[in-house]
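Q: here are the coordinates; sequence isn't available:
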């Protein structure tokens, strides 16, 4: 069986498409829709953002059940159900005329996207890639940001020309289109069932013995509930930040600029997040996920301070660029930290719980930032909270590392 082939990279490319469908389109581009919909319906921006909140909340809930659904119905069948629900609901959002309709369809869309990411993507990457795992993880998950970077300005212009209604319908069709290869192209979740080994696996007896020894050590690792609880808190708090860039169009409008500048900031954040995700995975392969995560936290803290303190357009663009790093933590960093702290054996059991925290934090964030502005008239409190979260989470990571070191010394 081959351990290095085009099939491995074909699977990775297909997972990139699923990442665009699950997150890049319905999550990363929704910031440009909030203000136009709120103006049309004459309601609060936070009220409109609620359907995005419900999407992310249901995405969080579904992440807990995805491994069980995959075992029962199969990987591709689970993806098909997700594409049908997410794409169909997003298309119907373009016909909505009341908040209750947005909220119902947002809930259905969340169920669909939860069946697509993040859990199925990371499970597929773990199964198909042993070598270059960190790099491939970062590449696949970065396509959620690539989708946002490409389509945020596209949808912003479409909204001005054809309206948000038809733009939402177009998004629904794109969600289906980008996921079709992952459904139609022949492959299996376990590469061995397709006649392949995980990428970079040594097929010799010595290599197989080494791999089995690693799995055995992972199986024997103790899972401290306190340590896992700290990582859960880290994930939840850090994911609270990913809703902030979605409000960049409203933020710049509140300080006297046009929403086009805000859409540009959102696009800049999406583009930079690609680099941060790729860089985080690449650097983690050499220096480890802990050091790379701390470095990214420092960058996010700096960006929050810039956006809180300055109103010059050039500095706002710099702040938006640096804030793109916030997207690399919930997707790439949490995935790699889970495997680092608890091993591959416990990953499938523990990561869905962290994926729940991942989506839950994002769900809270989008509406919370909107309501912060609705009731304070400013986005400054949101940036101040973001700065505090980054400082706290650095302390959380140091605490987890010290606990694991102490346990290893004791053993």
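A: Okay, I see it. Keep in mind that this is a model prediction, so the values were computed, not measured.
Q: CA only for contacts and neighbour counts going forward, please
A: Fine.
Q: what's the neighbour count on residue 174?
A: 18 (other CA atoms under 10 Å).
Q: so it, which state does it fall into?
A: The three-state label given to residue 174 by DSSP: H, G, I helix; E, B strand; the rest coil is helix.
Q: show me what contacts it?
A: Residue 174 makes contact with 21, 87 under the criterion CA atoms under 8 Å, 6 or more residues apart in numbering.
Q: for residue 9, see how far away it is.
A: As judged by CA to CA, to the nearest Å, residue 174 and residue 9 stand 22 Å apart.
Q: then residue 377?
A: Applying CA to CA, the value for residue 377 to residue 9 is 48 Å.
Q: which of these two has more neighbours?
A: Ranked by neighbour count (other CA under 10 Å), residue 377 and residue 9 place residue 9 first, with 15 against 11.
Q: tell me the secondary structure at that one.
A: Classification of residue 9 by three-state DSSP places it in helix.
Q: ditto for residue 338
A: Strictly by three-state DSSP, residue 338 counts as helix.
Q: what residues of stretch 291-300 count as buried?
A: By neighbour count with 16 or more other CA atoms under 10 Å, stretch 291-300 contains the buried residues 292-294, 296-297, 299-300.
Q: likewise for stretch 67-86?
A: 67, 70, 75-76, 78-80, 82-86.
Q: surely residue 353 is in contact with residue 61?
A: No - with contact defined as CA atoms under 8 Å, residue 353 does not count as touching residue 61 (9.2 Å).
Q: residues contacting residue 109?
A: 55, 85-90.
Q: again, only using 7 Å
A: Contacts for residue 109 (CA atoms under 7 Å, 6 or more residues apart in numbering) come out as 55, 85-86, 89-90.
Q: check residue 258 too.
A: residue 252.
Q: next: residue 131.
A: Listed by CA under 7 Å, 6+ apart, the contact set of residue 131 reads 199-200.
Q: am I right that it sits in a helix?
A: No - counting by three-state DSSP, residue 131 is located in no helix; its state is coil.
Q: distance of residue 322 from residue 328?
A: 11 Å.
Q: tell me which of those two has more neighbours.
A: The residue with more neighbours, out of residue 322 and residue 328, is residue 328; 28 against 23, by other CA under 10 Å.
Q: take a look at this one as well, against the first:
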């Protein structure tokens, strides 16, 4: 059977990339726009900034801890079915948040329910693309995950305008409707892997006489393992030293991201800049992020994914270290551009890096497991930064600590690659 792709029939993998783009647009456009809701929600519920960020921390915890369990079920039940479930849960969480009458209800609705819905969408959006691409995995993953940057670019300013016009509660209602439409489209487009699709020549390794597929050159004959056997395979990966280094590295690297995304808008206001300047900087991070994911993701296929990931992580750390010294709108926007490009570069490589280091078998589950690092970072970093501000009246210690942590995390990723190579 020929594997050539007809000019009239593009490779369906790019349609899957579009579906995953929509998924990442939704979950991270929503999650990383929390900073524009922070001040209004803190005022309405009479909470400090540190306490208010608990809702975001719980959401992040559920997003990534839920991904550990969700990944197993996506592997077993399929992406489309699970994405439909995630859409329903996420929309219910947003609707419940809009009518919350107590802070505990916000934590349950926005933190727990919305976070669990996001975890399903997250695993599908990030771990599906490597099943369709190998040679161009960095580029395809970059395009798919560029939805994160596009979501930040669109959702944060849109939410700011909505809040000013109709309040934060009605804004969540509007967002729930938009989410439902976008994820319905993604659900209709998504597929698991190209078991019955023609694959472009050279995309995956080919065995002699076999047809190019994402399973080493031949149609996979591996039967679905029992749940117990699958759990054993996943545990074997999790016990490896390289997995531990990646897990710790991601915790350290992404402290910068969570502190910046949650506290940048209010930090801008604290240093005498307008709230709009902070929201614009957050949106610029999103725009630069999208560009970085596509451009740097493409380059990583030729330069080396681990090398690019570590380099971008280091830039994230160094730029965050410099943030306390930036006191003008121009300087803040310059930081946003550099940080956004660097975060886009390493964000594009999360799933391809996982696949490169630990293989494609049980990829959804393994990716969900290592993503638990985001749960720990997202739960603790914004909260500690908020508490630090409440006590010290400044974000400087938080920015400096996060920047140094990211540099150490980049070194851990390089060490993990060297372990896998031996």
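A: Thanks, I have the structure now. Only a predicted model underlies this, so the values are computations on that prediction, with no experimental measurement involved.
Q: list just the nearest of the buried residues of stretch 67-86 of the first structure to residue 179 of the first structure.
A: Of all the buried residues of stretch 67-86 of the first structure, the one sitting nearest residue 179 of the first structure is residue 83; the distance, using CA to CA, is 6.9 Å.
Q: quick one: what's aligned to that closest one in the second structure?
A: Under the alignment (TM-score structural alignment), residue 83 of the first structure maps onto residue 87 of the second structure.
Q: how about residue 128 of the first structure?
A: That one, residue 128 of the first structure, aligns with residue 132 by TM-score structural alignment.
Q: ok, residue 380 of the first structure next?
A: When the second structure is aligned by TM-score structural alignment, residue 380 of the first structure is paired with residue 396.
Q: ok, residue 161 of the first structure - contacts?
A: Per CA under 7 Å, 6+ apart, neighbours of residue 161 of the first structure: none.
Q: quickly find the element holding it.
A: Secondary-structure assignment from DSSP states H and E places residue 161 of the first structure in helix 133-162.
Q: buried ones in that helix?
A: For helix 133-162 of the first structure, burial by neighbour count (16+ other CA under 10 Å) applies to 133-159.
Q: what about that helix, how far off from the second structure?
A: Once fitted to the second structure, helix 133-162 of the first structure is off its aligned match by 1.0 Å on average (mean CA distance after the TM-score superposition for the first structure).
Q: with the first structure overlaid, report how far stretch 330-345 of the second structure is off on average.
A: On superposition with the first structure, the mean distance recorded for stretch 330-345 of the second structure (mean CA distance after the TM-score superposition for the first structure) is 2.4 Å.
Q: in that stretch, what's buried?
A: For stretch 330-345 of the second structure, the neighbour count (16+ other CA under 10 Å) marks 332-345 as buried.
Q: what does stretch 182-192 of the second structure give?
A: Using 16+ other CA under 10 Å, the residues of stretch 182-192 of the second structure that count as buried are 182-184, 186-187, 189-192.
Q: also stretch 272-291 of the first structure?
A: Residues of stretch 272-291 of the first structure classed as buried: 272-285, 288-290 (neighbour count, 16+ other CA under 10 Å).
Q: that stretch aligns to what range in the second structure?
A: Under TM-score structural alignment, the match for stretch 272-291 of the first structure is residues 288-307.
Q: quick one, what contacts the most centrally placed residue in the first structure?
A: Nearest residue to the geometric centre of the first structure (CA atoms, centre = their mean): residue 331, 4.6 Å. For residue 331 of the first structure, the contact set (CA under 7 Å, 6+ apart) comprises residue 141.
Q: the second structure: which residue goes with that one?
A: Aligned counterpart of residue 331 of the first structure in the second structure: residue 347 (TM-score structural alignment).
Q: per the alignment, residue 370 of the second structure corresponds to what in the first structure?
A: If you follow residue 370 of the second structure across to the first structure using TM-score structural alignment, you land on residue 354.
Q: now do the contacts for its match.
A: Contacts of residue 354 of the first structure (CA under 7 Å, 6+ apart): 232, 235.
Q: could you say which helix or strand contains it?
A: Assigned by DSSP H and E, residue 354 of the first structure falls in helix 334-376.
Q: ok, how many other residues are close to residue 421 of the second structure?
A: 8.
Q: list the contacts of residue 172 of the first structure.
A: 87-88, 90-91.
Q: ditto for residue 202 of the first structure
A: Taking CA under 7 Å, 6+ apart, we find residue 202 of the first structure in contact with residue 208.
Q: would you mind measuring from it to residue 343 of the first structure?
A: Residue 202 of the first structure sits 19 Å away from residue 343 of the first structure, going by CA to CA.
Q: ok, residue 23 of the first structure next?
A: For residue 23 of the first structure, the distance to residue 343 of the first structure - CA to CA - is 26 Å.
Q: look at these two and report which has more neighbours.
A: residue 23 (24 against 20).
Q: just the strands in the stretch 151-300 of the first structure please.
A: Assigned by DSSP state E, counting those that start in this stretch, the stretch 151-300 of the first structure shows no strands.
Q: can you map out the helices along it?
A: In the stretch 151-300 of the first structure, the helices defined using DSSP state H, counting those that start in this stretch lie at 164-184, 205-220, 225-239, 248-254, 259-287, 289-309.
Q: buried ones in the second one?
A: Judged by neighbour count (16+ other CA under 10 Å), helix 205-220 of the first structure contains these buried residues: residue 218.
Q: what lies in contact with it?
A: Residues contacting helix 205-220 of the first structure (CA under 7 Å, 6+ apart): 202, 343-345.
Q: filter the contacts of residue 109 of the first structure down to the ones in helices?
A: Among the contacts of residue 109 of the first structure, the members falling in helices (DSSP state H) are 55, 85-86, 89-90.
Q: quick check: the two most widely separated of those?
A: Across those (CA to CA), the longest gap, 11.5 Å, separates 55 and 85.
Q: picking up where we left off before, hey, what's in contact with both of residue 322 and residue 328 of the first structure?
A: Joint contacts of residue 322 of the first structure and residue 328 (CA under 7 Å, 6+ apart) do not exist.
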